[in-house]
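Participant: Pasted the sequence and its predicted model underneath.
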Amino acid sequence: MLKGKTALITGSTSGIGLAAAYVLAEQGINLVLHGLMDDEAGQALADEFATKYNIKTLFDGANLMLAEDISVFMAKAIEVMGSIDILVNNAGIQHTESIDTFPENKWDAIIAINLTAAFHTIQKSLAGMKTNGWGRIINIASVHGLVASLNKSAYVAAKHGIVGLTKAVALECAEHGITVNSICPGWVDTSLINNQINDIAQQKSVSFEQAKYALVNAKQPLPEMMDPRQIGEFILFLCSNSARSITGSALPMDGAWTAQ
């Protein structure tokens, strides 16, 4: 069912996005990769996927803060690949600071990349999905799309916005064979979190693993971080026929964080 379809994943050169790309490629799904790489490195990654999985690939390093860059990126992807069948809005950035000193430029960047970019990619993908009578839009939100934490005003605002956008688009697209869902992960084991863990280890004079446990357990009853591939596998399930009635949902993968 999914072999030969095309997935576009923003922020897919590392972390959750890259893990999802591998999961989808294993099913014969063509890929549009995107991320913070120069064109040469990005093309090399795309070629690696194409060779290993015998799929069609494309790489673009569009600046998701700029609507005009997203427009060019999406037009190129649709022209080269035919249409975008599966859209995964995964790209995101973070900055933590109290609201009274939170830099305006950081707020603007977080809202642009974590929320507004998803509006643009969704809008540009819908025509093809409606024509084909099939589409899957999966927005990677966060547990912070459901609850808040200290010093994360912009991130929490953007992720709550993604959850709301998901619901609204799901209502508009339900009769067109298009499902729209957001995934809300808790702690995910990526290299981006290592600096935070190292800081805790130094402050408390404990091992890296002890600091990691302390960080996770402070919020999440399940005392372990999730492997990014688990999110990729959940994305694959949401693309399957078994999930055709799941739409407009904010789906936690948070180790019971929001159950408290």
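Facilitator: That came in fine, so what should we check first?
Participant: C-alpha from now on. contacts and neighbour counts both.
Facilitator: OK.
Participant: and residue 75, what helix or strand is that in?
Facilitator: Element membership for residue 75, per DSSP states H and E: helix 67-81.
Participant: That helix - contacts with which helices or strands?
Facilitator: Judged by 3 or more Cα pairs under 8 Å, 6 or more residues apart in numbering; DSSP states H and E, the packing partners of helix 67-81 are helix 117-132.
Participant: circling back to that earlier point, quick check: angle from the helix holding residue 75 to helix 117-132?
Facilitator: If you take axes from the mean of the first three to the mean of the last three Cα atoms, to 10 degrees, helix 67-81 sits at 30 degrees to helix 117-132.
Participant: After helix 67-81, which helix or strand is next? Please name it.
Facilitator: strand 86-89.
Participant: Comparison target below:
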Amino acid sequence: MTRIGTPGTPGTPGIPGAPGAPRTAGPVSLELDGRTALVTGAAGGIGRACALRLAAAGATVRAVDRDAAGLAGLAAALPDGARGGIEPRPLDLTDLDAAERAAAGIDLLVNNAGMQLVRPIETFPPEVFHEVLTVMLEAPFRLLRGALPHMYEQGWGRVVNISSVHGLRASPFKSAYVAAKHGLEGLSKTAALEGAPHGVTSNCVNPGYVRTPLVERQLADQAAAHGIPEERVLADILLADSALKRLLEPEEVAEAVAYLCTPQASFVTGTSLVLDGGWTAH
């Protein structure tokens, strides 16, 4: 009788010592001492929370944003005694060659930078559509190009793409954002398939509406588009289909990102971790 053990465990018919596999099971923990991470859009919101979380776990974080003052504030926010550190890297992601160079030699990549404009398609400025897709889709591709050679060489890497519920569902008046996030989902899955033999995982985290400056600006844009007060936009539009009637906090998103970087998440790849308060359950 053939004995079948646990796939991927040494001494079984699985794949012993597969790249990126944890040696033992255990409680979820995140220790990134000696690792280098890159987080885009790190000056505020979700990116700021992710950069601080990964630095607290021991990583040296290349914090990328075009907001140099915000990056300086981020570095100052790291508490004394933190195991990792913050390296401010002011950068406009529309400079795609510079973005690719910035990712060389990193172990973890968090593609977070985003922008939003709420307009009907027929009045959506073409130059803004181009910029949104450049920052939110083409730049992540170039960052992957810069990051993957080192990850492949060492047999370990983590790619986390901050997508959105709008990477899975569409809403009116958000053509560029929805298109970019849907594209990011496909890019993430492709990276997962290509990276699997090299111990590299790639996943999306899909928040609903998060308490960030981007959402605050969106409230104002939606209020202007619909001719209603901002508080009604929040209750009647943004959170209308959410079972949980509150905004998600950036730190909650950062914890999801952290989990995907743990050894215990080594079998999670090519998927989307949805944090939407039940929005897509309808």
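Facilitator: Right, received. Where do you want to start? What you see is a predicted model; the values in this text were computed from it and never measured.
Participant: Mind listing what's buried along the helix holding residue 75 of structure 1?
Facilitator: Buried residues in helix 67-81 of structure 1, defined by neighbour count with 16 or more other Cα atoms under 10 Å: 67, 70-71, 73-74, 77-78, 81.
Participant: next one: stretch 213-226 of structure 2
Facilitator: 214-215, 218-223.
Participant: now swap in stretch 235-249 of structure 1 and tell me
Facilitator: Neighbour counts over stretch 235-249 of structure 1 (16+ other Cα under 10 Å) mark 235-236, 238-239, 244, 247-249 as buried.
Participant: ditto for stretch 184-198 of structure 2
Facilitator: Buried positions in stretch 184-198 of structure 2, judged by neighbour count with 16+ other Cα under 10 Å: 184-185, 187-189, 191-192, 195-196, 198.
Participant: closest to residue 48 of structure 1 among the buried residues of stretch 235-249 of structure 1?
Facilitator: residue 236 (20.8 Å; Cα to Cα).
Participant: how much space between the alignment partner in structure 2 of that closest one and residue 280 of structure 2?
Facilitator: Matched to structure 2 by TM-score structural alignment, residue 236 of structure 1 sits across from residue 258. Distance, residue 258 of structure 2 to residue 280 of structure 2, using Cα to Cα, to the nearest Å: 23 Å.
Participant: Please apply the same query to residue 137 of structure 2.
Facilitator: Distance, residue 137 of structure 2 to residue 280 of structure 2, using Cα to Cα: 23 Å.
Participant: Of those two, give the one with the bigger neighbour count.
Facilitator: residue 137 (23 against 16; other Cα atoms under 10 Å).
Participant: Where does that one sit: helix, strand or coil?
Facilitator: Assigned by DSSP: H, G, I helix; E, B strand; the rest coil, the conformation of residue 137 of structure 2 is helix.
Participant: Grab the nearest non-local neighbour of the aligned partner of it in structure 1.
Facilitator: Matched by TM-score structural alignment, residue 137 of structure 2 corresponds to residue 115 in structure 1. Leaving aside its sequence neighbours, residue 115 of structure 1 sits nearest to residue 158 (Cα to Cα, 6 or more residues apart in numbering; 5.4 Å).
Participant: Identify the residues contacting the equivalent of the one you found over in structure 2.
Facilitator: Aligned counterpart of residue 158 of structure 1 in structure 2: residue 180 (TM-score structural alignment). Residue 180 of structure 2 makes contact with 132-133, 136-137, 167 under the criterion Cα atoms under 8 Å, 6 or more residues apart in numbering.
Participant: again, only using 6 Å
Facilitator: 133, 136-137 (Cα atoms under 6 Å, 6 or more residues apart in numbering).
Participant: State the helix or strand in which it lies.
Facilitator: Using DSSP H and E, residue 180 of structure 2 falls in helix 175-195.
Participant: Residue 97 of structure 1 contacts residue 149, correct?
Facilitator: No. Counting by Cα atoms under 6 Å, no contact exists between residue 97 of structure 1 and residue 149, whose distance comes to 11.0 Å.
Participant: And the helices in the stretch 151-260 of structure 1?
Facilitator: 153-173, 194-204, 208-217, 228-239 (DSSP state H, counting those that start in this stretch).
Participant: between the ones you listed, which gets nearest to residue 50 of structure 1?
Facilitator: Here helix 228-239 is closest among these (Cα to Cα), at 18.4 Å.
Participant: Check what contacts the closest one and list those residues.
Facilitator: Counting by Cα under 6 Å, 6+ apart, 16, 19-20, 23 sit against helix 228-239 of structure 1.
Participant: any idea how far it is from the chain center?
Facilitator: Helix 228-239 of structure 1 sits 11 Å away from the centroid of its parent chain (Cα atoms, centre = their mean, to the nearest Å).
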